Structure formats: structure tokens, C-alpha cells
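J.: turn this into a structure:
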Amino acid sequence: MLAQLPPGIRSRQVDNGNGLNVHILEAGFEQPGRECVLLLHGFPELAFSWRKVMLPLAEAGYHVVAPDQRGYGMTEGGDARYDGDISQYHFLNLVRDALGLVHVLGYDQVAAVVGHDIGSPVAGTCALTRPDAFRSVAMMSAPYPGPPSYRVDGQNGTQAIARLHADLAALEPPRLHYQRYFSQPDANTHMLACEQGLHDFLRAYFHMKSADWAGNQPAPLPSASAADLASMPTYYIMEQGKTMAETVAVAMPSAAEVAACGWLTEAELAVYTGIFADTGLQGGLQCYRSLGSAAAQAEMLLFAGRQITVPSCFISGASDWGTWQSPGALELMQRRVCTDLRSVDLIAGAGHWVEQEQPAVVVEALLGFLARQAGASGEKA
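T.: The predicted structure follows:
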């Protein structure tokens, strides 16, 4: 991995005080006294996924820190067994991971926590629960709908999820939500030991969810019904009976397309392949199992009705279905969850991997977001 890191980014291990020996990448660490920006990746990603934005953020005056999150990469200590302790992956414990890391690095607070993909709701939960420590939040590619609410009709989130999965299975042909697939015991093996090999699986997966794949023409869905959700690409609403590796194989880019992919070269993809071949993907999949957990939902009910009051923004690729995969979530963020949502940027020429596909535009959006806060408070950006 180090050979693929730009000069100026260092790699090291840090004990976060919450049971992890965290692998982090850092930029801007040479000068003490800088404000910190914390970057939280998604699936199937790593701290390495932020390599293209770290140096520009550091050049703007920040200490930029990107950890391999619990269960990922070279971070040690997370229970990555399918039958292991899934409570470690509840969002509140992931907030403890982030907060512990921040304090170990010598900070009481960070200028911003930035989360992509499933790192987005983790970042949102950081800002929701500890606004004193996470002074602003940028959520990327996955709108954060806030904590669950108490229902006077006795229904809960897990019951609604179960009904949706039953409705998807009743379609013709039967369909399966990708989060349900990722929660199955064989998903890790399906991807690691797939027919095309792990490297080609990851290439096809990254390609199919990027702006490079012509099939990505996202738009808001009319409703959250099974029929409307099934209009999304099959990497979200899969054909029942197919693995994810089989699903994305049909979109495997040609040799010419691979050679032209400047945002993810073969050498860069080899970093993901090598690390996931060594560690497996189950640690990353644990978060998806936690999403549907009644215990995780019950924990978050403590914050029912609570809003994100610190400055916030949302960034996504214009070709990213992730913005719309949960109908109404973006509008809920704008209307109720975030009381100080400064901007919503849908970046042209980017799909789901926005910080890799269009890093310069993402950096511009993040620095503008941070500068507006500094200007409002009279501080130096």
C-alpha cells in the first residue's frame, strides 16, 4: 500500500482506547496546532480510499486523519467472525472508536468529521451524539435519516425492514436487497472465492457503481415500495439466487476501459485486493448486519427526535444511486434531521466513489464548507 501513497501521507498504528489498534493514514501531521479533519470510509473501502483528497486538505492547513474502520484493513481488534460480537459494529460503538482516536491524537474536538457510504451515517451519528467533539459533519453518498423514532402504532424499524424484504421476494422475478445479501453468512465467501477472482470482482463492483458505467442514470424514486426499489440497478436490488460477484460480472469493464480508468488504476486496485484477500470482507459486512439489528435500533432510540445542530453538508456523485436508494432520506435530512445544512452538492462526472472519481471537486466543496464556518466565527480557516 505504501508504494501507492502520495509522498506526504504516512501510515501508522494507534491504540484508540476502545479495543482497537487502529491503522491510520495522516497528512499535515508535521505542524502541531492544526485543526483535525477526520475521514471515515465506506464498503468495500479503506483509509486508502481518501488518498486523493488528503494532501489538498492538509495543504489548506488541516491535520487530516483517515482510519481503517473497525473490521477493515490493518486495524486490529474488531471481531470479524460471522458468529462473533455484532454489537461491536453498532453505530454508537463506532462513534466511540472515532472519539477515542481523536482524543489519543491529542484533540478534544475536530473541525469536521467526513463520512462516505456507510461511513456517512457513522459520521452523522458522531455529530448527532457528540456535537461538542465533532464541530461539523460532511456526509457523502448516503443521506443520513437520523435516529429511529418511537411509533405510537407499535411498529418498529426491524418490522418494516422485514416487510420490505418479503415484498421484494414476492416480485416476479424475485429480488433481494443488497443489505440483506450482505447480511447472509455466505456473502464473504461468495466475494472472496468467486469464479472471476477477487481482483476482477472488485474491479467490476467499483466500475458498476461509478460514473463510468452507462447504466447509472439515477433519479428520485416515487416511493419506497418494492416495485419502485426494483427499478434501481441490480447491485442494489439483486436478482434472488445470484451472488454479488455474479451480479456485477456482467458489467466487467474491457481492458481498454480498465486502462483508461485514471481514478482507480490497476496498481491502486491491487491495494484493495491484497488487503481484502488477507483480511476478508466480513469485518466490513458486520455493519450491514448491525443495521437490521433490533438491539442497535433500541440503542439509538435514546436519541429519538434529536437533530444534528452543527453545520452539515451533503456531497454525492450526480451518477450515484446512493443518493436516492432510500426514498425520502435526502429530503428528511434537509427538512428535519439537520438544522444547519449548508449545502447539497451532486458532482458531475462521479458515481458512488465520489472522493476517488472527482477528488478535486470534493476538496473544493469541503474547503468551501470549512471556510464558511471559519468566516462565520471569525476564525482563520
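J.: going forward, measure contacts between C-alpha atoms and count neighbours the same way
T.: Fine.
J.: is it true that G100 lies in a strand?
T.: No - per DSSP: H, G, I helix; E, B strand; the rest coil, G100 lies outside any strand segment and is helix.
J.: any idea how many residues pack against it?
T.: Applying other CA atoms under 10 Å, we find 19 residues neighbouring G100.
J.: same question, V271
T.: 18.
J.: so it: helix, strand or coil?
T.: helix.
J.: list the contacts for the residue nearest the centre of the chain?
T.: Closest to where the C-alpha atoms of the chain average out (CA atoms, centre = their mean) is D117, at 2.3 Å. When the contact criterion is CA atoms under 8 Å, 6 or more residues apart in numbering, the partners of D117 are H41, G42, F43, M140, S141, A142, G322.
J.: let me know the closest of these to D97.
T.: Using CA to CA, H41 is the member of the contacts of D117 that lies nearest D97, at 13.5 Å.
J.: which residue ranges form the helices in the stretch 151-300 of the chain?
T.: 157-169, 178-182, 187-192, 198-208, 226-229, 244-249, 255-259, 266-279, 282-291, 294-300 (DSSP state H, counting those that start in this stretch).
J.: from N21, how far out is the residue nearest to the centre of the chain?
T.: To N21, D117 is 23 Å away according to CA to CA, to the nearest Å.
J.: and stretch 16-24, end to end?
T.: First-to-last distance for stretch 16-24 - CA to CA - comes to 11 Å.
J.: one more, for comparison:
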Amino acid sequence: MEGIQHRMMNVNGITMHVAEKGQGPVILFLHGFPELWYTWRHQILALSSLGYHPVAPDLRGYGDTEAPTCITSYTCLHIVGDLIALIDSLGVEQVFLVAHDWGAIIGWYLCMFRADRVKAFVCLSVPFMPRKPKMKPVESMRLFFGEDYYICRFQEPGKIEAEIAHVGTSEVLKKVLSSREPGPPSLPKDNAFGIKPDTPVTLPSWFSEEDLSYYANKFNQNGFTGGLNYYRALDLNWGLTAPWTNVQVKVPVKFIVGDLDSVYTTPGIKEYVQSGGFKRDVPLLDEVVVMEGVGHFINQERAEEINSLIYDFIKKF
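T.: Model prediction:
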């Protein structure tokens, strides 16, 4: 894609695939689930043309990056360890950080553990989630949202992978990417993804058949288990991050979300973002941008606007 370069790097004991372009200050882009470095294709092209060096890895367990088999290899300490090793390999002290979905969660951990390596953070979709010391996250999700809540359904190894295989990778990716249902997302046991053979899913205008083919080929080659293991390590992360209970994240942040995002429309999230709780936990929160009529995959759906919002923020530093 128009001069995007690819290389394999050894970081933190694994081999990582990285896509990059341009020269200048590094912008580290972190993708979410079920995505790849490719989700940032529009941002890589735009920001490299403005004098930056965008770097978008396939995170551990995704795409062409190595995927350890054990769930215990997917804790926040492992993933942040990969990123610190990547930043070191790039030969820079600090990066601008742009992240979405699970990438955003990892981005918050990176800012929490190693704020010294992040100049500023543009966070898409998932706000900071302060650790709740009294209850493990999966247990609390079951209590609040029920057994069919998507994160609860992801917990049993092999189960959701089998359901995806039964329906087909392309069909599941189409359904997930085109969904605009408000949260909390649920996956009923009789038909997890709500796919009906007589009602084909239409791709959104911002995601082409070529894009779908790229995603589907990578997930067909390497499976979904690596990405799902991030969810399966949630309770492990909760235990490991006990020392950071009540910590503030002290990195300059711009938060961008769509008003139709299933995360933002999950009970409690909008209230936390808008009521001052988010600003209390992230005191250098510069701005919250809520984009109207936009779903979860915001950096692809509104690529040009997101490119401008990223640039307008990072050029201050």
C-alpha cells in the first residue's frame, strides 16, 4: 500500500511484524480485536505525509506476529513489555501513542507503567478503566451483564473459536465490523453472531471486499485464539496490577469516541467519561471528542477526520 514497509523484529522473546512509513517523530499505533496493523492504513499514509514516522505492529497473537499458546503469555506486562522493546528497537526515547479498542487498553497500561516513554496519547473508543479492588473483572461482568456478555462468552478456550469456524471467518468479521447495536454486546448461545443465511450482511461503505479479504486471510491462517487470550487474561491483569490501584495516568490525552460505539453506550461508560471521573483519573485529559453517528471502528469509518484530530493534538508537543 503506497510505500508502507514491513519488517519482522525480535522483541521481548517473540517475533513481531511491524508496518511503517516515513521519517520523523514516531507515532505508535495499537490495534484492537478483531483487527490487525491494517486498521491503521489510512492513518499511516496521512501522518507519514505530514512528517511523522507511523509504526503499526501486529500485536502479540495477531497476524504475522508470534502467538504464544498459553493464556498466561498475554498479560498486560507481556504486551507492554513487547512495546517497550519495540520502542527501544526503534532507537527513540518517546513516542506519540494512538490506540483503539484492546490497543487502547494496552495503551493505558503503557501510560500507567511507563509514562516516561509516551509524549502524548490519542485514545479511541475505550477510556481508562480504573482497577476495582473488590471484585475480579470477569466476575463483575457476569454479575452486571449476564453469561451472554461477549467477554464472558470469550472465556472458555476453544469455544468461541469453534463457533467462528462454524459460521466462517469472513461472515463473522463482516458482522462485527458492520454492527451498530448499542452496548453491552451479547453473544446468545444459540446464534452468537446473529448471522442468518437468508439475511446477508452488507459491508459498510468504509470497508471494502479487498479489506475484508486481507483480514480474513490473516485470521484464517493464524486463528483468533491469540486475540481472544487478551480477554482470557483479564483476571490475571487484575491480580498483577494491584500495586497500581487508585493510580492516576499522567500523560497528555485526547479521547475520541463515536456516540454509537458499543463501548461508549455500555451502562456506566458515558457517565464516567462525562461526569468528571475520567478527568480525575487522567488529570492531563485535554479533550473529549464525541463524534455523532459513528460506531466502534472509528478510525476506519471516519478516517480523514480522525487523521486531522490526531495531527491537531500531537503537533502541540
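J.: next, count neighbours for the equivalent of T265 of the second structure over in the first structure.
T.: Under the alignment (TM-score structural alignment), T265 of the second structure maps onto W324 of the first structure. Counted with other CA under 10 Å, the neighbours of W324 of the first structure add up to 19.
J.: again, but for A376 of the first structure
T.: Using other CA under 10 Å, A376 of the first structure has 8 neighbouring residues.
J.: any idea which helix or strand carries it?
T.: Element membership for A376 of the first structure (DSSP states H and E) is helix 359-377.
J.: quick one: map P252 of the second structure onto the first structure.
T.: Using TM-score structural alignment, P252 of the second structure pairs with P311 in the first structure.
J.: ok, now which ones touch that match?
T.: P311 of the first structure makes contacts with R135, S136, V137, T339, D340, L341, R342, Q373, as judged by CA under 8 Å, 6+ apart.
J.: what is the equivalent residue in the second structure for the first one?
T.: With TM-score structural alignment as the matching criterion, the partner of R135 of the first structure in the second structure is K119.
J.: tell me if that match really is in a strand.
T.: Yes - assigned with three-state DSSP, K119 of the second structure falls within a strand.
J.: so what's the residue count around the equivalent of A371 of the first structure over in the second structure?
T.: Under the alignment (TM-score structural alignment), A371 of the first structure maps onto K315 of the second structure. K315 of the second structure has 8 neighbours, counted by other CA under 10 Å.
J.: gap between K315 of the second structure and L30 of the second structure?
T.: For K315 of the second structure, the distance to L30 of the second structure - CA to CA - is 19 Å.
J.: ok so, going back, which strands or helices does the helix holding A376 of the first structure pack on?
T.: Secondary-structure packing of helix 359-377 of the first structure (3 or more CA pairs under 8 Å, 6 or more residues apart in numbering; DSSP states H and E): helix 51-59, strand 312-317, strand 341-347.
J.: which stretch of the second structure lines up against the last one?
T.: Residues 285-291 of the second structure are where strand 341-347 of the first structure aligns, taking TM-score structural alignment as the criterion.
J.: residues in contact with the matching stretch?
T.: For stretch 285-291 of the second structure, using CA under 8 Å, 6+ apart, the contacting residues are V251, P252, V253, K254, F255, I256, V257, G258, D259, K279.
J.: not counting sequence-adjacent ones, nearest residue to the aligned residue in the first structure for A242 of the second structure?
T.: Counting by TM-score structural alignment, A242 of the second structure corresponds to L301 in the first structure. Closest residue to L301 of the first structure in three dimensions, ignoring its sequence neighbours and counting by CA to CA, 6 or more residues apart in numbering: P148, at 5.8 Å.
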